[in-house]
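Colleague: here's a sequence, model it:
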Amino acid sequence: MYLPAAFEERRPEVLHALIAAHPLGTLVTHGPEGLDANHLPFELDTAQGSHGTLRAHVARANPVWQQAADTAVLVIFQAAGGYISPNWYPSKPEHHRHVPTWNYQVVHAHGVLRIHHDERFLRGLVGRLTREHEARSQQPRPWRMGDAPSDYIAGMLQAIVGVEIDITRLVGKCKLGQNRQARDRLGAADGLERLGANALAHAMQSAGPKTGD
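Modeller: I've put the predicted structure just below:
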């Protein structure tokens, strides 16, 4: 990933927070048929490993767990992103030396893929993922695994395979206008807010300048 110094994010707590808030990751693997990508909701365990551990599950019918086991993989987590119009920069009328761009936040997690078949691992993982995302749905009575017949859940667990990745390297890029004057960065954030893109706008508002201010 091209990573200008102004946009590099190294703080583990920031990268972990972005992953936790945007858990649908793109698992990129290289198997016998070349590059492949699978989109999976991941659990992040920040307490295990030097950079954390990712866990997810795939369908047993998905060949990725056979083709990519014990190989180096990349998981991409895409956070907030959006188009930036030059018209949002207060300095534009002064010299018109601006062009459109796209601001975004992304985290790349590198590691080695391990496979789990045991029912205990799978049941625990599915239970934790369910509790996490049912809580986010803000329902008065969240769905629980116990709501479904036990034989049905057992059959569903037999149809999936667990994947685990000990993160060996985290690379973060937060392109939030840090290379621009503060008034232009904040003006673009205001433009995003008018469109309802509040997550990216707030990230830009809180981003400290590294160059150009």
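Colleague: from here on, contacts and neighbour counts on C-alpha atoms
Modeller: Fine.
Colleague: what sits up against the helix ranked longest in the chain?
Modeller: The residue-count maximum for a helix in the chain (DSSP state H) belongs to helix 119-136. Helix 119-136 has contacts (CA atoms under 8 Å, 6 or more residues apart in numbering) with 43, 55-57, 116, 142-145, 157-158, 160-162.
Colleague: likewise for stretch 33-41?
Modeller: P23, L24, G25, T26, L27, V28, T29, H30, A56, H57, V58.
Colleague: how about these, which pair is most distant?
Modeller: The most widely separated members of those, counting by CA to CA, are P23 and H30 (21.8 Å).
Colleague: give the contact list for the residue nearest the centre of the chain.
Modeller: Centroid-nearest residue in the chain: F77, 2.4 Å away (criterion: CA atoms, centre = their mean). The contact partners of F77, by CA under 8 Å, 6+ apart, come to L18, I19, H22, P23, L24, G25, T26, V106, V107, H108.
Colleague: please give the structure of this sequence too, so both can be compared:
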Amino acid sequence: MYIPPAFKDDDIESIRATIRGARLANLVTATADGPVATPLPLFLDESEGDHGVLYGHVAKANPQWRLPPIGNALAIFTGPDAYVTPSWYATKRETEKVVPTWNYVAVHAYGPVEFFHEAERLLDAVTRLTNRHEGSRAKPWAVTDAPADFIAAQLRGIVGVRIPVVRFEGKRKMSQNRPEADRVGVAAGLAAS
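Modeller: Predicted coordinates for the structure are as follows:
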């Protein structure tokens, strides 16, 4: 990812917050057949390894897990994003020398991908992922709410994903390279939109 210095986010807590806030990631692997990408929910276990370990799963029918990866996998997480119209810039009224842009937050996590099939590990990953997404509901659903034989059958249809993160790249492009009056205009425009 291209990251000009003004937009670099190397604060680990900010990066982890972006990952936690992302409801869906894109898992990209390079293979001999070319790049393969799958949108899927992932969670970061911050207690494992130096940078944490990402977990999730793909459908067993998804060919991505069968294609040997070349190098590290890439998990792409996106945070808030918005179109920024030049109309919000004070500079537009002053010089007309402005163009539209897009503001966004993104994190790229890199690491070797492991695909796994063990039922116990799959159940753990699915349970933790479910708890993450159900935890804030008034009446959260739990994996144990479904019959055990049904869950066992469902686990046979998926393949686990584990990525020990070796490197993060974080980017926060939030108009911080613009003059203060332009930033104020963007904030006001976004708040009104």
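Colleague: quick one on the thing from earlier: of P23 and H30 of the first structure, which one has the most company?
Modeller: It is P23, of P23 of the first structure and H30, that has more neighbours when counted by other CA atoms under 10 Å, with 20 against 16.
Colleague: I figured that one hits E43, correct?
Modeller: Yes - judged on CA atoms under 8 Å, P23 of the first structure makes contact with E43 at a distance of 7.0 Å.
Colleague: quick one: secondary structure of R172 of the second structure?
Modeller: Following DSSP: H, G, I helix; E, B strand; the rest coil, the label given to R172 of the second structure is strand.
Colleague: how far away is it from V184 of the second structure?
Modeller: 17 Å (CA to CA, to the nearest Å).
Colleague: repeat that for L40 of the second structure.
Modeller: On the measure of CA to CA, L40 of the second structure and V184 of the second structure end up 36 Å apart.
Colleague: buried ones in stretch 26-37 of the second structure?
Modeller: Within stretch 26-37 of the second structure, the residues scored as buried using 16 or more other CA atoms under 10 Å are N26, L27, V28, T29, A30, V36, A37.
Colleague: for stretch 101-111 of the first structure, same thing?
Modeller: Here stretch 101-111 of the first structure shows N103, Y104, Q105, V106, V107, H108, A109, H110, G111 as buried, counting by 16+ other CA under 10 Å.
Colleague: for the first one, what are its contacts?
Modeller: Contacts here follow CA under 8 Å, 6+ apart; on that basis N103 of the first structure touches G81, G82, Y83, I84, C174, K175, L176, G177, L200.
Colleague: surely it is within a strand?
Modeller: Yes - judged by three-state DSSP, N103 of the first structure forms part of a strand.
Colleague: so Y110 of the second structure is in contact with V166, correct?
Modeller: Yes - counting by CA under 8 Å, Y110 of the second structure touches V166, with 5.9 Å between them.
Colleague: and stretch 154-169 of the first structure, how far from the chain's centre?
Modeller: How far stretch 154-169 of the first structure lies from its chain's middle: 18 Å, per CA atoms, centre = their mean, to the nearest Å.
Colleague: who's in contact with the residue of the first structure positioned farthest from its centre?
Modeller: Computed with CA atoms, centre = their mean, the residue of the first structure farthest from its C-alpha average is E94, at 37.9 Å. Neighbour list for E94 of the first structure: empty [criterion: CA under 8 Å, 6+ apart].
Colleague: likewise A109 of the first structure?
Modeller: L74, V75, I76, I167, T168, R169, L170, V171.
Colleague: checking the contacts of F77 of the first structure against the second structure: which ones persist?
Modeller: Contacts conserved in the second structure for those, counting by both residues aligned by TM-score structural alignment, their matches' CA atoms under 8 Å: L18, I19, H22, L24, G25, T26, V106, V107, H108.
Colleague: of these, which belong to helices?
Modeller: Residues of these located in helices (DSSP H): L18, I19.
Colleague: dump the kept ones among the contacts of F77 of the first structure to a markdown table, plus distance to S150 of the first structure.
Modeller: Shown next, in a markdown table, are those (distance: CA to CA, whole Å):
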| residue | distance to S150 of the first structure |
| --- | --- |
| L18 | 35 |
| I19 | 32 |
| H22 | 30 |
| L24 | 27 |
| G25 | 29 |
| T26 | 31 |
| V106 | 39 |
| V107 | 37 |
| H108 | 37 |
